[in-house]
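1. I'd like to go over a predicted model; first the sequence, then the structure.
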Amino acid sequence: MHDSPRQHPRITSEELKYIEDALHEHGSNADRSLKLPVRNIFTSLPVWAIILASVGNNWGLAIFLAQLPTYMKNILGFSIKQNGFLSALPFLLRYVGAILWSSLGDWLTMHRYLSIRASRRLFSVLALWGPAVMVLGVSFSGCNWQATVALICLALFCNGAVTASIIVNHTDIAPNFSGTLFGIDNTFSSIVSFVAPVVVGVMTDGKQTLGQWQKVFWICVPMYAFTEVFYLAFSSGSVQPWNDRVKASAEQELSAENAERRELVTLRD
């Protein structure tokens, strides 16, 4: 880790220029010492769109992470050895999907085929509604392990598109506060990440049946679907006005200092 891009020993001149130009356009590091616009952040619909979409995403992801091996063992009847590989396969495909969808998203916006807002919305649909459709299919696939594994793999491959949409949207709307926004977003998402497995545990404790697991998957569908609807309605790809409040505050402070100096000069005269 390095304190600034300029101090990084392997950064290219093109990348350094890109970062410094962006910082200059949206506020320098010196401006970041000013107060965080808390009220603006928590009353911003684009911020809440990201938070709720992350909540829906993490609900499904937590169930896949924590409960998929249990489902494969108790419902599909896999041995531990088979279970280990097949439980890991969907997440490998999610990693591959993240690279592919992100590259495609960058290409579409760079060549101006899509605006940033349209690109984020397109890939958020893929990341949330894609798994919703696949999970619905899983709930009706019964004990057909080939269909179940294929649908789960497709669900997480589609979910990789979250890196081209929700995860980067903080930087789109507030580059000066993107780290803080990600922290707030991740707090809500982390709460969901431990609540979801608890809910599944309660629902399936002593009831490892296909019917109970269908209910688990049915809960995932509205979580994915409704949070994505909110994201589509209120997300943004533009820098929010309160992001540049740091500039305005700095200019106000400078104006106030200049006014004080002029007043002192007047008094002396």
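-> It's in. Numbers count the residues shown, from 1 in each chain.

2. all contacts plus neighbour counts: C-alpha atoms, from now on.
-> Will do.

3. could you pull out the helices for the chain?
-> Under the criterion DSSP state H, helices of the chain are mapped to 13-26, 38-42, 45-74, 80-110, 116-139, 145-159, 169-173, 178-204, 210-234, 245-268.

4. Switch these over to JSON lines, and while doing so, append mean neighbour count to every line.
-> Converted to JSON lines, the helices of the chain look like this (neighbours: other C-alpha atoms under 10 Å):
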{"stretch": "helix 13-26", "mean neighbour count": "13"}
{"stretch": "helix 38-42", "mean neighbour count": "13"}
{"stretch": "helix 45-74", "mean neighbour count": "21"}
{"stretch": "helix 80-110", "mean neighbour count": "17"}
{"stretch": "helix 116-139", "mean neighbour count": "22"}
{"stretch": "helix 145-159", "mean neighbour count": "21"}
{"stretch": "helix 169-173", "mean neighbour count": "22"}
{"stretch": "helix 178-204", "mean neighbour count": "17"}
{"stretch": "helix 210-234", "mean neighbour count": "19"}
{"stretch": "helix 245-268", "mean neighbour count": "13"}
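
5. Comparison target below:
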Amino acid sequence: MLSGVCADYIIHCRYLSVANTRKLFVILNIGVTGVCFVVLAYAGDNIVTFMIFLTIAFCALGFNGASILPNPMDISKTYSGIIVGMMVTTGGCAGFIGPLILALIIENDNTFERWSSMFMITAAVEFFGMVFFLIFAKGQKQEWSEIDTRQNEEMRALVNK
């Protein structure tokens, strides 16, 4: 919740634009998590390093509330529910694809080296998502999100019949 307050403060004080604020928090969210997973891949049997970077990775996920999650409202209040639905559906695929990939990687050989491969795959997916967002994300209302008033009146007429 604090990340959202910080992002609102940055935007309100005009230190950064809405888009650049979202991009900053995506770096703090996804970038830090990706770096932590790379470190985890090389942590070996050092349990202290492993636990520290795993904790940092999960803490960095808290910046999600100021980065990706509010962005659909920035670009289209009208269609934000649909956009969030597509985001959650796409993101939810990792919930079943990730374990399938992990099962293939560690099948009959559950070693740290195999788990390291999964950490690197996770980091690569994180970095890809971050770079994609940094390139394509917008912070202002998009033209396509405007409902044509004529179309809106026609819809009301249909509903009221």
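-> Everything's here; your move. These figures come from a predicted structure and were not determined experimentally.

6. tell me the contacts of the most centrally placed residue in structure 2?
-> Structure 2 has Ile68 as the residue nearest its centroid, 5.0 Å off, counting by C-alpha atoms, centre = their mean. Counting by C-alpha atoms under 8 Å, 6 or more residues apart in numbering, Ile68 of structure 2 touches 22, 26.

7. what's the counterpart of it in structure 1?
-> The alignment partner of Ile68 of structure 2 in structure 1, by TM-score structural alignment, is Ile166.

8. before we move on, what about Phe53 of structure 2?
-> Phe53 of structure 2 maps onto Leu151 in structure 1, by TM-score structural alignment.

9. again, but for Val131 of structure 2
-> Looks like Val131 of structure 2 aligns to Val229 there (TM-score structural alignment).

10. again with Gly44 of structure 2
-> That one, Gly44 of structure 2, aligns with Gly142 by TM-score structural alignment.

11. Number of residues surrounding that match?
-> 15 (other C-alpha atoms under 10 Å).

12. Help me confirm that it comes into contact with Gly211.
-> No: assessed by C-alpha atoms under 8 Å, Gly142 of structure 1 is found out of contact with Gly211, at 9.3 Å.

13. For the residue nearest to the centre of structure 2, give its distance to Ala123 of structure 2.
-> 18 Å (C-alpha to C-alpha, to the nearest Å).

14. Run through the residues that contact Phe127 of structure 2.
-> Contacts of Phe127 of structure 2 (C-alpha under 8 Å, 6+ apart): 30-31, 34.

15. Just give the closest residue to the match of Gly44 of structure 2, not the sequence neighbours.
-> In space, and not counting its chain neighbours, Gly142 of structure 1 is closest to Leu210: 7.0 Å by C-alpha to C-alpha, 6 or more residues apart in numbering.

16. Show me what the one you found lines up with in structure 2.
-> So Leu210 of structure 1 corresponds to Phe112, using TM-score structural alignment.

17. again, but for Asn243 of structure 1
-> By TM-score structural alignment, Asn243 of structure 1 lines up with Ser145.

18. got the contact list for the closest residue to its match other than its chain neighbours?
-> Spatial nearest neighbour of Ser145 of structure 2, excluding adjacent residues (C-alpha to C-alpha, 6+ apart): Ser76 at 5.3 Å. Contact analysis of Ser76 of structure 2 by C-alpha under 8 Å, 6+ apart lists 141-142, 145-146.

19. which of these has the most neighbours?
-> Going by other C-alpha under 10 Å, Lys141 tops these with 16 neighbours.

20. pretty sure it is in contact with Pro72, am I right?
-> No: counting by C-alpha under 8 Å, Lys141 of structure 2 stays clear of Pro72, with 9.2 Å between them.

21. Just give me the match in structure 1 for Ile11 of structure 2.
-> Aligned partner of Ile11 of structure 2 by TM-score structural alignment: Thr109.

22. what's that match in contact with, if anything?
-> Counted by C-alpha under 8 Å, 6+ apart, Thr109 of structure 1 has contacts 115-116, 119.

23. circling back to that earlier point, cool, now which of the contacts of Phe127 of structure 2 survive the switch to structure 1?
-> Cross-checking the contacts of Phe127 of structure 2 against structure 1 gives 30-31, 34 as conserved contacts, using both residues aligned by TM-score structural alignment, their matches' C-alpha atoms under 8 Å.
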